[in-house]
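A predicted structure for the sequence below; I have some questions about it.
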Amino acid sequence: MSSYDVIIIGSGPGGYVCAIRCAQLGLKTACVEGRETLGGTCLNVGCIPSKALLHASHQLHEAEHNFAKMGLKGKAPSVDWKQMLTYKKETIGQNTSGIEFLFKKNKIDWIKGWASIPEAGKVRVGDDVHEAKNIVIASGSDVATLPGVEIDEKVVVSSTGALELSKVPKKMVVIGAGVIGLELGSVYKRLGSEVKVIEYLDTITPGMDAEVQRQFQKILTKQGLEFQLGAAVQGVETKGNKAKVTYKLRKDDSEHVEDADIVLVSTGRKPFTDGLGLEALGVEMSDRGQIKTDGHWATNIKGIYAIGDCIDGPMLAHKAEDEGMAAAETIAGQKGHVNYGVIPGVIYTHPEVANVGQTEAQLKDAGHKYKAGKFSFMGNGRAKANHAAEGFVKILADAETDRIIGAHIIGPMAGDLIHEVCVAMEFGAAAEDLARTCHAHPTYSEAVREAALACGDGPIHS
């Protein structure tokens, strides 16, 4: 029986980061993972492979629509789907092997297999039981589906199956207009599929800034995606290699049927804790199947912690990473901390969408007086030169203190630009602080500065 200071269950972004931080802090550490490769859903069948396909398909879009405008003449490239999947697989391999290298570098034991916790302080993997002073559950999440919709990963697919299709479908129906559905819907639209998105609510990207939602839907519609909002999917029937999606419009209860070659179910994710034995242990769970933790990521069972998608909060890889580091520091006797008010969200379509902090709707509901500064990328020289001038930056600041309390960006490199605002918010900066910071010209980041200026006397280039 081997003994450790910490055993982490799961090697996704939360788990592997927690393991590395534990090892850095001098704790004897092991990580249990049943996949053949490390990295969890994110690196194997989520964040990383989807970004590879988003990047590849965007290059095709540029070649088809913008190269000629820039004087790059020639026949547009054709799609070699098999090679694109190879590129995606190689990208996954580079990242997962990188985690394995980091485990070896930091002397972290990879216990291969699926874990259960027979009692506090012990982790069973196969026939072996390992002792641990502390256990961190980082088991992640799984696909959530709808009643009447059975995923077979062939015709009716989750994001996992959508990343492994044998060919580009002629028609894809996407159920759910959230991050995953819009990203993968964009990929297949660029590759030549007809894509229809069916969403229960009356807006896409639920919870995001309303102005961003409207602009985003307008841009995606222009790119060729079709939207049916306010529609409740009743079921999906498959026959051979085809499917029929039945849905009802909420406004009049009328029923409609949509044919598809592939149906992508992207209706969210749910915590994955199967097989861990948490019920027998007496670990407290929420009504939504999340592991309950205190402010230090500890469960109600002494020595057992939980982080990432299996606990409360946004199911984001970087949120799990922050919790992984903080939990490791807490276990090591330090003061681990996560600022949940400054966790950015990003959609990696083109243009990208990013946000951090509060929305205008949230501020209005709370009666919080604020001011909004907005700047369009049409006024940004770099964006115009790069055929990327769609979208805007919006910064929200407290009406009295000018302290930044939120930001919403739709436009080029939004997922990178948002972090300038994140750093500002982390240090309690005012919009004026950001506005008075010199920004290199010409860069996309100047749009962020202009939005900050718009919170005061006004932007320069608008």
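Noted; the coordinates are in hand. This structure is a prediction, so every number in the text was calculated from the model and none was measured. Numbers count the residues shown, from 1 in each chain.

from here on, contacts and neighbour counts on C-alpha atoms
Noted.

Next, the buried residues of the helix or strand hosting Thr86.
Thr86 is part of helix 81-105, with elements assigned from DSSP states H and E. The neighbour-count criterion (16 or more other CA atoms under 10 Å) identifies 85, 87-89, 91-93, 95-96, 99-100, 102-103 as the buried residues of helix 81-105.

need the contact list for Leu184.
If you count contacts by CA atoms under 8 Å, 6 or more residues apart in numbering, Leu184 has them with Ser50, Leu54, Ser159, Ala162.

okay if I get those residues as TSV plus distance to Gly26?
Written out in TSV, the entries for the contacts of Leu184 read as follows (distance: CA to CA, whole Å):
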residue	distance to Gly26
Ser50	35
Leu54	39
Ser159	38
Ala162	41
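
between those, which has the most around it?
Highest neighbour count within the contacts of Leu184, by other CA atoms under 10 Å: Ser50, with 25 neighbours.

Contacts only, for that one.
By CA under 8 Å, 6+ apart, the residues touching Ser50 are Leu163, Glu183, Leu184.

Run a quick neighbour tally on the first one.
Neighbours of Leu163 under the rule other CA under 10 Å: 17.

Would you quantify the distance from it to Glu226?
21 Å (CA to CA, to the nearest Å).

Now Val236: closest residue in space that isn't a chain neighbour?
Val245 (4.6 Å; CA to CA, 6 or more residues apart in numbering).

Below is structure B, check it against A:
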Amino acid sequence: MKEYDALIIGFGKAGKTLAGQLAARGWSVALVERSQRMYGGTCINIGCIPTKFLIHKASLAAASRPQSFGQRQDYYRQSIAEKKALVESLRELNYRKLADNPLIDLWTGEGSFISPHEVAVKGARSVELLAGRRIILDTGSETVIPPIRGLTESNRVYTSTTIMELERLPHRLAVIGGGYIGLEFASMYASFGSAVTVLESASELLPHEDRDVAEAVRGVLEKRGIAFRTGTRVAAVQDTVQGVRIDVAGEAEAAGYALEADAVLLATGRRPATGGLNLKAAGIQTDERGAIRVDEHLETSAPGVYAAGDVTGGPQFTYISLDDSRIIRDALFGEGVRTTLNRGPVPYSVYIEPPLSHVGLHEAEATGQGLDVRVNRIDVSTIPRARTMSSAEGLLKAVIDRSTDLVVGCTLFGPSSVEVIDAVALAMRHGITARELSEGIYTHPSMTETFNDLFA
């Protein structure tokens, strides 16, 4: 059995960041990753980078002159090839960054606990036993597969991972699930040229967003040709000679119906990937959703074993995983003052067209907590910069505490929101008042200059 100062399972953002930082302190490190195709983590291989690259390519396709579907097919095929090349280059860079470090050993195989500080790594040809004085779990999340008849037998059903390997653009795409992932892919494939239908089981789209924002999002996406069918329950999926048939069950007295498509994207959420870890052998507890229970320092119920990223059941963002690495680093080498309880407001963005970004409380949440707030709204069509970018649809919304004049929430549904929301989050984190934001001097024309009116 080989022993290490630190044993990390999972090549995600937190895992690879900590591996380099621990080695820089002279620690011996073992990093275990079950697949060579996942060196670098979810974001680089199957998440943020490939999806955002394809979303960018799709936006260029949408902005081009009208083309035949055959021309769009060729462009899509080339985009998939370029995405593959980008991912492979980043994967190699991430691999080399750790593999070339003499204090870091990379092990390819599935790691599972045999005791609180011992792990068996099952590779292609052998099983290696490793021990770690400290262990960090960063195994990410996996797609939830709902119990829909015929789903697993179909050759035309894809997840957010496998559809990005599809080299032929679907003429008709059905998306099961109208959450953030489903909407991103729906928007992207509509821009590439697919006819997209979104099937959402909830009665309303984006239930976590305020209704005015959700309605604005739906309206903009419908104008782009995306069809939404809410309150639907998919009963069965079956491949046909021409494509795939989706049977939708009727509600109450309503009759069911069938939908024909060339491909189906399953976007029904993700869950922590803990299946093969054998957590019981280490005494590591999980919650009812299967997420690893951690304290505010990200330490599990097993002393000296930490968990970071999606596997803890928190927000599924790469930047959260990065911040988790800082919390664990502070717990190991600092004063332990950095915790999950004091990281402040966390922004998020949904890369539809235009993008939807948010930080802090929604209006309904603020009023539900009893806060006395004022709400400012701006229609994106009135913003000069949006018009210069030919992207004049959307809604900006600020929620401001009347008593303190502090911004408690902000939603930006419009161009450049993925960049601008970070400025709002920074202001909220440092207690900058709405008045200070409204009286700032900003470049013109820019989306940031809307702060003059949005926070007035």
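Perfect, thanks for sending it. Not measured: the values here are computed from a predicted model.

TM-score of the superposition?
Comparison of the two superposed chains (TM-score structural alignment, normalised by the length of structure 2) gives a TM-score of 0.91, and 444 aligned residues with a CA RMSD of 2.2 Å.

How about Asp330 of structure 2: what's its closest non-neighbour residue?
Using CA to CA, 6+ apart, the nearest residue to Asp330 of structure 2 is Gly336, at 5.2 Å.

what secondary structure does Ser191 of structure 2 sit in?
Look at Ser191 of structure 2: counting by DSSP: H, G, I helix; E, B strand; the rest coil, its state is helix.

so it makes contact with Ala62?
Yes: with contact defined as CA atoms under 8 Å, Ser191 of structure 2 counts as touching Ala62 (4.9 Å).

Comparing those two, which residue is more hemmed in?
Using other CA under 10 Å, the more surrounded residue of Ser191 of structure 2 and Ala62 is Ser191, with 26 against 19.

what does Val236 of structure 1 align to in structure 2?
Counting by TM-score structural alignment, Val236 of structure 1 lines up with Val237 in structure 2.

next one: Ala435 of structure 1
Aligned counterpart of Ala435 of structure 1 in structure 2: Ser438 (TM-score structural alignment).

Hmm, Ile432 and its match touching each other?
No: under the criterion of CA under 8 Å, Ser438 of structure 2 makes no contact with Ile432, lying 10.5 Å away.

For the residue nearest in space to the middle of structure 1, which residues are in contact?
Computing the C-alpha centroid of structure 1 and ranking residues by CA atoms, centre = their mean puts Leu316 first, at 5.0 Å. Listed by CA under 8 Å, 6+ apart, the contact set of Leu316 of structure 1 reads Gly308, Asp309, Gly345.

Please report the distance of the match of Ala435 of structure 1 from Glu449 of structure 2.
9 Å.

So the two - more neighbours on which side?
Set side by side, Ser438 of structure 2 and Glu449 show more neighbours around Glu449, with 20 against 17, by other CA under 10 Å.

Look at that one and tell me its secondary structure.
helix.

Now do the buried residues in the strand or helix carrying Glu62 of structure 1.
Using DSSP H and E, Glu62 of structure 1 falls within helix 47-65. Applying a neighbour-count criterion of 16+ other CA under 10 Å, one finds 47-61, 63 buried in helix 47-65 of structure 1.

what about Tyr348 of structure 2, how many neighbours?
Neighbour number of Tyr348 of structure 2 under other CA under 10 Å is 21.

how close does it sit to His362 of structure 2?
Tyr348 of structure 2 is 13 Å from His362 of structure 2, by CA to CA.

and what of Leu412 of structure 2?
In terms of CA to CA, Leu412 of structure 2 sits 12 Å off from His362 of structure 2.

Also Ile114 of structure 2?
Following CA to CA, the distance that separates Ile114 of structure 2 from His362 of structure 2 is 45 Å.

cool, Glu92 of structure 2 as well?
In terms of CA to CA, Glu92 of structure 2 sits 41 Å off from His362 of structure 2.

again with Glu3 of structure 2
48 Å.

Any idea how far apart the tips of stretch 364-383 of structure 1 sit?
Stretch 364-383 of structure 1: ends 32 Å apart by CA to CA.

residue range for that stretch in structure 2?
Going by TM-score structural alignment: stretch 364-383 of structure 1 matches residues 367-386.

Check which residues of that stretch are buried.
Buried, per 16+ other CA under 10 Å, within stretch 367-386 of structure 2: Val373, Val375, Arg377, Ile378, Val380, Ser381, Ile383, Pro384, Arg385, Ala386.

Just the ones in helices from these, please.
When the buried residues of stretch 367-386 of structure 2 are checked against helices (DSSP state H), the matches are Pro384, Arg385, Ala386.

would you turn the residues you listed into TSV with distance to Ala263 of structure 2?
Formatted as TSV, these follow (distance: CA to CA, whole Å):
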residue	distance to Ala263 of structure 2
Pro384	40
Arg385	37
Ala386	34
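
of these, closest to His208 of structure 2?
Ala386 (26.0 Å; CA to CA).
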